[in-house]
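Peer 1: Whatever this is, show me its structure:
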Amino acid sequence: MSDNAQLLAEQRRALILDEVRRRGGVRVNELTRQLNVSDMTIRRDLDALARAGSVEKVHGGAVRIEAARTHEPGFEAKSSLELSAKEAIAREAARLVAPGAAIALSGGTTTYALARELTHVDRLTVVTNSVRVSDVFEQAQRAGGPAATVVLTGGVRTPSDALVGPVADRAIRSLRFDLLFLGTHGISPEAGLSTPNLAEAETDRAFIASARRTVLVADHTKWGTVGLSTFADLSEVGIWVTDSGLPAADAETARELIGEVLLA
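Peer 2: As a prediction, this is how the structure comes out:
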């Protein structure tokens, strides 16, 4: 890197850090517009700031260190992030589902995208703790699509529109399914899968315990993000379906820990 390029990077990162300290957090798409650089440039800047311990990466951006592990965006806020990546992941993950399968979908915007892809598959039994996912299948059936048996767990609603807590956990632990399609707030080689919501972490553990195989569906921005509560080691994941934005070195690290990584 040239001296000029290094200076520009340092200037950008100083500006980003100032924004984080002033506002409490920043989003990648906002920074690309403000600084007139690419998405990947901003992500590299955030990676550098995170390695230096100056910020903590969260989905779609970064926040102050003290706020990071408990920051949970709502469903609407998350649904607009990495939209094309989520749709590509959903198409790839849907290929793993055969007609007549018993599957589970956790709450989240990527599993919501997957649900829309699965409305064309016959005779599915779907266990979910997401009202949004349940609505997708109900609306598809009203429009004349294939009938699916949907089991909605019940529970207490989170900001990301997942149903969690003891009611959800008991319902999930009483069932068994072939495949679990699981979203996550963060993915880390050290911390595994994590979420800012303690109750959601326990419900996700129940999902994993009841699944014959777990398929993680999460875009590349989740890599390196750590929430308050770890709910699974990466070794508990059978397949990670992500998008092509994941750097090659990170994909190789993930394969060593997970085994199979599919890039949509």
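
Peer 1: C-alpha from now on. contacts and neighbour counts both.
Peer 2: OK.

Peer 1: Which of the residues in stretch 66-75 are classified as buried?
Peer 2: Across stretch 66-75, burial judged by 16 or more other Cα atoms under 10 Å covers 68-69, 71-73, 75.

Peer 1: ditto for stretch 136-155
Peer 2: Neighbour counts over stretch 136-155 (16+ other Cα under 10 Å) mark 136-138, 140, 146-148, 150, 152-155 as buried.

Peer 1: Name the residues that touch the lengthiest helix in the chain?
Peer 2: In the chain, assigned by DSSP state H, the helix with the most residues is helix 3-23. If you take Cα atoms under 8 Å, 6 or more residues apart in numbering as the criterion, helix 3-23 is touched by 25-26, 31, 35, 45-46, 49, 54-55, 62-64.

Peer 1: from those residues, which would you call buried?
Peer 2: Those of those that meet the buried threshold are 25-26, 31, 45-46, 49, 54-55, 62-64, by 16+ other Cα under 10 Å.

Peer 1: want to put them side by side, so please do this one too:
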Amino acid sequence: MLAQQRQAIIAERVRRDGAVRVSELVVEFGVSDMTIRRDLEQLAERGLVAKVHGGATAVDIGATDEPGFAAKSVQQKAEKEAIARAAAGLVKPSTAIALSGGTTTWTLAHHLLSVPGLTVVTNSVPVADVFYRSGRADQTVILTGGIRTPSDALVGPFAVASLATINVDALFLGVHGFSARSGFTTPNIAESETDRAMVASARRLIVLADHSKWEMVGIRTIADLGQADVLVTDDGLPEAARGELRDQVGELIVADTQ
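Peer 2: Sure, this is the predicted structure:
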């Protein structure tokens, strides 16, 4: 088993049970004490667990906690890169797409700079900046108005109003968390309204979410799992979760991080 897969299982166990012991994980995975401690250190660095003597406990993340863009941009970088590469393959030249706020959609934006004739609607200041700096004359970027969130997204009635009459071929939606019970969620109520307006404007809903967001729940649901035409995630997602998602989303794409 790869370290990434083992860490994903450990993180899920901590979220479910509230805590894990090093001694129990050593027996379960058949690896050394040092290997498990290294796994827990890496998970703690990513903010997924809190290290304690002899093990780890769940991090107390509230349904309304919203990390800033800079903090999120350094988390799960390999996973986001793999997801972005896979998602970029779904974008055809001369189409109109929407990109929501978030660091995964920002990563995707870099992979779309070579797509000719693209029209991009976004409420993300960093995403708009990626296209602005590229300077391609054949790409059009429409940035909504609105109030800026900690994740550098523009939200609120101005953003919603600007999206009301726009129609795009596909929306690439970044989310705070996703679960079978709550669907795709956000910790920001105002952002949920803007994201819902984006969903309504798109013929296809393509959600980008790395494995660490599984079973993470924000205060407001953006869309149910069944509304996603495509969900792009990474190979750190446990097999049980993959099976559950395949039963609900239109198509599940698991990006290889290796």
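
Peer 1: Leaving out the residues flanking it, which one is nearest to residue 115 of the second structure?
Peer 2: In this structure, residue 115 of the second structure finds its nearest non-sequential neighbour in residue 93, 5.5 Å apart by Cα to Cα, 6 or more residues apart in numbering.

Peer 1: Tell me who's in contact with the aligned partner of that neighbour in the first structure.
Peer 2: Residue pairing (TM-score structural alignment): residue 93 of the second structure is matched to residue 99 of the first structure. Contacts for residue 99 of the first structure (Cα under 8 Å, 6+ apart) come out as 121-124.

Peer 1: ditto for residue 73 of the first structure
Peer 2: 159-160.

Peer 1: Just say helix, strand or coil for the equivalent of it over in the second structure.
Peer 2: By TM-score structural alignment, residue 73 of the first structure lines up with residue 67 in the second structure. Following DSSP: H, G, I helix; E, B strand; the rest coil, residue 67 of the second structure is assigned to coil.

Peer 1: quick one: residue 67 of the second structure and residue 163 of the second structure, what's the gap?
Peer 2: Per Cα to Cα, to the nearest Å, residue 67 of the second structure is found 25 Å from residue 163 of the second structure.

Peer 1: before we move on, what about residue 215 of the second structure?
Peer 2: In terms of Cα to Cα, residue 215 of the second structure sits 29 Å off from residue 163 of the second structure.

Peer 1: Stretch 213-230 of the first structure aligns to what range in the second structure?
Peer 2: By TM-score structural alignment, stretch 213-230 of the first structure lines up with residues 204-221 in the second structure.

Peer 1: cool, and stretch 109-121 of the first structure?
Peer 2: Aligned using TM-score structural alignment, stretch 109-121 of the first structure spans residues 103-115 in the second structure.

Peer 1: Next: stretch 240-247 of the first structure.
Peer 2: Against the second structure, stretch 240-247 of the first structure falls on residues 231-238 (TM-score structural alignment).

Peer 1: Show me the buried residues of stretch 136-155 of the first structure that map onto strands.
Peer 2: Among those, the residues falling in strands (DSSP state E) are 150, 152.

Peer 1: Out of the buried residues of stretch 136-155 of the first structure, which comes closest to residue 130 of the first structure?
Peer 2: residue 152 (7.3 Å; Cα to Cα).

Peer 1: That closest one - nearest residue in space that isn't next to it in sequence?
Peer 2: Excluding its sequence neighbours, the residue lying closest to residue 152 of the first structure (Cα to Cα, 6+ apart) is residue 128, at 5.3 Å.

Peer 1: How about the contacts made by that neighbour?
Peer 2: By Cα under 8 Å, 6+ apart, the contact set of residue 128 of the first structure is 104-107, 134, 150-153.

Peer 1: again, only this time at 6 Å
Peer 2: Residue 128 of the first structure makes contact with 104-106, 152, according to Cα atoms under 6 Å, 6 or more residues apart in numbering.
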